[in-house]
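K.L.:
next comes the sequence, and after it the predicted model I'd like to discuss.
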Amino acid sequence: MKAVQKAEAKIAMAGSGRRARQSAAALLVGGVLLLGTACSSGGGGGSTDGKGGGGGSSSASEAAPKVSAAQLTVTPADGANDVAPKDGLQVAVASGKLTTVAVTDKNGKAVAGEVATDGLSWKPTEQLAVGTTYTVNAQAVDAAGLVAASTTTFTTLTPAQKIATNDNIADNGTYGVGMIVSVNFSKAVKNKDAVLAGITVSGADGTVAKGHWFGSSRLDFRPENYWKPGTKVTVKYRLKNVEVSPGVYGDVEKDEPFTIGRYQVSTVDASTHMMKVSHGGNDTQNIPITAGDDQNPSWNGTMVIATKEKVTRMNSATVSNIKGKEYDVPDVPHAMRLTTSGTYVHGNYWGDAFGKSNASHGCIGVSDAKGGSDSSAAGKFFNSSMVGDVVKIVNSKGQTVAGDNGLSGWTIPWKQW
């Protein structure tokens, strides 16, 4: 009987030891779970029943993030190169509305743009610069108000070809009331509207000059009526990033200011052989002249003094369609060019037809002395004139001058300009 009792006592002690070890293990597991719960949620505690882990499971469920349904698309793709400066950038969103789009270059300069009225897209409202890296930061929200964001970069192309731009304006120069700004390009322009939008000519008084193309490489600007004396005018070029032809970009971005001087408009009447010079109001002067003869009549129309030369050489070999005797005068004084085809108002020391008849090869001749005299009629007119002054020829037997023959755009009606 005693032997049986001893055996039962040993069994009980063994069971107690196993339970103690199991309890210790359970406490260890519970401690680990309590630690994990504390790190993830900062609240709750371990289970006292030794099972543990209940708090950790609840925390994992609460931490699951909610993702916005809005899907942003930025064109071009992140890291893209050789992007076209025009129409190469757009931001769009699906299942949401755009809230913020910020596009900046490496210096932090922002690109202006606008979100469409439906909130689904954004485009720049200005031309991007060539050879520049931009960063795009965009945000959108879905119907639940959850935000989606995107940050990308891209680089615009560096032009392989550029076009040179030249005009007839000197910075801060002074010109007559008929001055026409003539812009010439070194290559043919195909995107004429883009170039026209990239050049403006306007006066401080609100006068705006409109552009007119002559062919594909010349663009002239003039207002509807002559400029007002004293007007400050500015030519603004914004062509540096404009694609003027496929793969060819402009090269200039600058402002050129100039001033309109006093009023002087001269009218040459080929039938009376006189030139009336008006300085405004009743201030006029009449000068005897000789115009083109019947074989070589002067052009009719409104022309503008384009250049002034104290002395120049005139040779019939450089002028087309001259009829009659050839000529070569090496020292023509007080010459002012009116057309590219060779029409001048100039001093004449070799003839005596002034006020009497038309005896020239198309030019307007005014009495002068050999070598040029400032006291002569030609010298006085030369010294009172400036580039941009109007010279209008009427009643000649010749045809009307073409608008691109010199600065003769005033001959073209405004509705056709």
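P.N.:
Noted; the coordinates are in hand. Numbering: from 1, shown residues only.
K.L.:
could you use CA atoms for every contact and neighbour count after this?
P.N.:
OK.
K.L.:
for this protein, which segments count as helices?
P.N.:
2-41, 54-62, 192-197, 377-384 (DSSP state H).
K.L.:
neighbours of the residue nearest to Phe382 when sequence neighbours are not counted, just the number please.
P.N.:
On the basis of C-alpha to C-alpha, 6 or more residues apart in numbering, the spatially nearest residue to Phe382 that is not a chain neighbour turns out to be His334, at 5.9 Å. Neighbourhood size, His334 [other C-alpha atoms under 10 Å]: 27.
K.L.:
cool, and Gly301?
P.N.:
Gly301: 24 neighbours (other C-alpha under 10 Å).
K.L.:
quick check: Asn296 touching Cys363?
P.N.:
No - the criterion here is C-alpha atoms under 8 Å, and Asn296 misses it with Cys363 at 9.1 Å.
K.L.:
who has more neighbours out of these two?
P.N.:
When Asn296 and Cys363 are compared for neighbours, Cys363 comes out ahead with 25 against 20, by other C-alpha under 10 Å.
K.L.:
show me what contacts the more buried one?
P.N.:
Ala291, Gly292, Ser298, Gly342, Thr343, Tyr344, Val345, His346 (C-alpha atoms under 8 Å, 6 or more residues apart in numbering).
K.L.:
the second one - nearest residue in space that isn't next to it in sequence?
P.N.:
Nearest residue to Gly292 in three dimensions, chain neighbours excluded: Gly362, at 3.8 Å (C-alpha to C-alpha, 6+ apart).
K.L.:
thought that neighbour was touching Ala291?
P.N.:
Yes - using C-alpha under 8 Å, Gly362 is in contact with Ala291, at 6.1 Å.
K.L.:
who's more crowded, those two?
P.N.:
More crowded of Gly362 and Ala291, by other C-alpha under 10 Å: Ala291, with 32 against 24.
K.L.:
from Cys363, how far off is the more buried one?
P.N.:
Distance of Ala291 to Cys363, computed by C-alpha to C-alpha, to the nearest Å: 6 Å.
K.L.:
where do the contact lists of these two overlap?
P.N.:
The contact sets of Ala291 and Cys363 overlap at Ser298 (C-alpha under 8 Å, 6+ apart).
K.L.:
picking up where we left off before, nearest to Trp227, out of the helices of the chain?
P.N.:
helix 377-384 (18.2 Å; C-alpha to C-alpha).
K.L.:
now for the closest one, which elements pack on it?
P.N.:
strand 328-337, strand 344-348, strand 364-367 (3 or more C-alpha pairs under 8 Å, 6 or more residues apart in numbering; DSSP states H and E).
K.L.:
next one for the comparison:
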Amino acid sequence: METVGKSWAVAGHGRRAGRSAAALLVGGALLLGTAACNDGGGATGSTDAKGSASAGGSSSTDAAPKVSAAQLTVTPADGATDVQPKDGLQVAVAGGKLTTVEVTDKNGKAVDGSISADGLSWKPAGQLTVGTTYTVAAQAVDPAGLVAASTTSFTTLTPAKTASTNDNIADNGNYGVGMIVSVRFGKAIKNKDAVLGGVTVTGSDGTVAKGHWFGDSRLDFRPENFWTPGTKVTVKYRLKNVEVAPGVYGDIDKDEPFTIGRYQVSTVDAAAHTMTVDRGNGKTETVPITAGNDQNASWNGTMVISSKEKVTRMNSATVSNVKGDEYDVPDVPHAMRLTTSGTYVHGNYWSSAFGKSNASHGCIGVADAKGGSDSSAAGKFFNSSIVGDVVRIKNSKGQTVSGDNGWSGWTIPWSKW
């Protein structure tokens, strides 16, 4: 400050001194600004509230920066936790218009969103991810062109409860043309439409499988018609951000691919005691069988092989509503399950009714040897079959199988699926 005072003193002596004074005036103004930031005392000149200095009738001004009239509001507040992943984030401005909004997670992955047409707000395009910290960097401009900026962060809620998700698909598995994707949840689902939006089943040929609820915890998917052989199908789960019931979220975000194998559809005619195996391209084979007797008639309808066992035990005590003699066969060969209620296509070494009469307790029996023979009719059918193959039963005296008894959804008309 004293340097500025001496500069003005020199300025009173002639033309040469005037030139020096002008040079010192610029330097003095700079020094004045520096001194004003550090110490308001010791100056020969005076400093007003706007930072102007005067001496000998001259002045220099250092104007205060202007502040943007745009007022940014980010919801939720900076540092917020347990933010709802749906509709929990919004950016708004008053007194200006938004120019940029960038929302990123801890890995720098950006959240899609858009500024409204009037420039006053921004929202994400979809739900955020649960249990994730986000940073929001927003800028706006007021009518004078002055910029306002804000940077905040928040964390979405970490669900205290989740519903487990289990299905019948093995990654990269190979299944028959009748394969139905059956998903079971560990808790009752209340927001069924939201869950349907979080699970898709699509084929590489454009085929889309539609979902159908059986109760509150089972969701099955199938296309209108059987899958085309060779189709690559992908089950896509996007459930971690879905509130499946109040306070309960899904537990999985993943893709599960599988492939549809060769064509095989078998038709059992219980009245004719035959099973016709259609392998496509005009290739068929007719096999003598025995179906359920009059007291324990087989189900009618379209069913799907859900599992295969080379040998299994069959006991009437494990099947409801069996009429007549009880049974317990410890070594039933070449068994392929069709329903959860206990219907199988299986090898039979203890009967001679094949092609003649219906003598079983509801299953479809095919001739076999004790212990199972690969060269028998049952063994050949077993070895040619895969999970997902279709077995239709017709002309039985039994009722039509329900859609949730095994993977029997094909029995339900598409209009009601």
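P.N.:
Looks like it arrived, so ask away. What you see is a predicted model; the values in this text were computed from it and never measured.
K.L.:
before we move on, the earlier item: now for Asn296 and Cys363 of the first structure: what residues contact both?
P.N.:
Common neighbours of Asn296 of the first structure and Cys363 (criterion: C-alpha under 8 Å, 6+ apart): none identified.
K.L.:
just to revisit the earlier point, and for Gly362 and Ala291 of the first structure, which residues touch both?
P.N.:
With C-alpha under 8 Å, 6+ apart, Gly362 of the first structure and Ala291 have common neighbours Pro297, Ser298.
K.L.:
show me the residue at the heart of the first structure, geometrically.
P.N.:
Central residue of the first structure (C-alpha atoms, centre = their mean): Arg238, 2.7 Å from the mean position.
K.L.:
I'd say that residue and Ala194 touch.
P.N.:
No - using C-alpha under 8 Å, Arg238 of the first structure is not in contact with Ala194, being 10.2 Å away.
K.L.:
so where do the strands sit in the stretch 251-400 of the first structure?
P.N.:
253-260, 265-269, 274-278, 284-288, 301-304, 307-315, 328-337, 344-348, 364-367, 390-394 (DSSP state E, counting those that start in this stretch).
K.L.:
want to throw those strands into JSON lines with distance to Glu8 of the first structure?
P.N.:
Converted to JSON lines, the strands of the stretch 251-400 of the first structure look like this (distance: least, C-alpha to C-alpha, whole Å):
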{"stretch": "strand 253-260", "distance to Glu8 of the first structure": "106"}
{"stretch": "strand 265-269", "distance to Glu8 of the first structure": "137"}
{"stretch": "strand 274-278", "distance to Glu8 of the first structure": "141"}
{"stretch": "strand 284-288", "distance to Glu8 of the first structure": "145"}
{"stretch": "strand 301-304", "distance to Glu8 of the first structure": "133"}
{"stretch": "strand 307-315", "distance to Glu8 of the first structure": "132"}
{"stretch": "strand 328-337", "distance to Glu8 of the first structure": "136"}
{"stretch": "strand 344-348", "distance to Glu8 of the first structure": "140"}
{"stretch": "strand 364-367", "distance to Glu8 of the first structure": "145"}
{"stretch": "strand 390-394", "distance to Glu8 of the first structure": "135"}
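K.L.:
and of those strands, who's closest to Asn321 of the first structure?
P.N.:
strand 307-315 (12.7 Å).
K.L.:
the closest one vs the second structure - mean distance after superposition?
P.N.:
Aligned to the second structure and superposed, strand 307-315 of the first structure gives a mean residue distance of 0.7 Å (mean C-alpha distance after the TM-score superposition for the first structure).
K.L.:
buried stuff in that strand?
P.N.:
Lys308, Lys310, Val311, Thr312, Met314 (16 or more other C-alpha atoms under 10 Å).
K.L.:
dump the helices and strands packed on helix 377-384 of the first structure into TSV; add distance to Ala25 of the first structure as well.
P.N.:
TSV is the format used below for these (distance: least, C-alpha to C-alpha, whole Å):
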stretch	distance to Ala25 of the first structure
strand 328-337	110
strand 344-348	114
strand 364-367	120
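K.L.:
and those: which comes nearest Ser245 of the first structure?
P.N.:
Going by C-alpha to C-alpha, the one of these nearest Ser245 of the first structure is strand 328-337, 32.9 Å.
K.L.:
report the angle between that closest one and helix 377-384.
P.N.:
40 degrees (axes from the mean of the first three to the mean of the last three C-alpha atoms, to 10 degrees).
K.L.:
how big is the offset of strand 328-337 of the first structure relative to the second structure?
P.N.:
With the second structure overlaid, strand 328-337 of the first structure shows a mean distance of 0.8 Å (mean C-alpha distance after the TM-score superposition for the first structure).
K.L.:
just the residues contacting that strand, thanks.
P.N.:
By C-alpha under 8 Å, 6+ apart, strand 328-337 of the first structure touches 305-316, 343-348, 368, 370-372, 378-379, 382.
K.L.:
and if you look at stretch 173-190 of the second structure?
P.N.:
163-169, 216-222, 226-229, 244-246, 257-264, 304, 386-390, 407, 409.
K.L.:
try 7 Å
P.N.:
Outside stretch 173-190 of the second structure, the residues that touch it by C-alpha atoms under 7 Å, 6 or more residues apart in numbering are 163-169, 216-222, 226-229, 244-245, 258-263, 304, 386-390, 407.
K.L.:
with stretch 260-275 of the second structure instead?
P.N.:
174-177, 227, 229-232, 276-280, 286-291, 354-357, 389-396.
K.L.:
from the middle of its chain, how far away would that stretch be?
P.N.:
37 Å (C-alpha atoms, centre = their mean, to the nearest Å).
K.L.:
tell me the buried residues in that stretch?
P.N.:
260-275.
K.L.:
who touches the closest residue in space to Val103 of the second structure that isn't next to it in sequence in this structure?
P.N.:
Excluding the flanking residues, the one nearest Val103 of the second structure by C-alpha to C-alpha, 6+ apart is Val136, at 4.6 Å. Taking C-alpha under 7 Å, 6+ apart as the criterion, Val136 of the second structure is in contact with Glu102, Val103, Thr104, Thr151, Thr152, Ser153.
K.L.:
likewise Ser316 of the first structure?
P.N.:
With C-alpha under 7 Å, 6+ apart, Ser316 of the first structure has these contacts: Ile322, Glu326, Tyr327, Asp328.
K.L.:
many thanks, have a good one.
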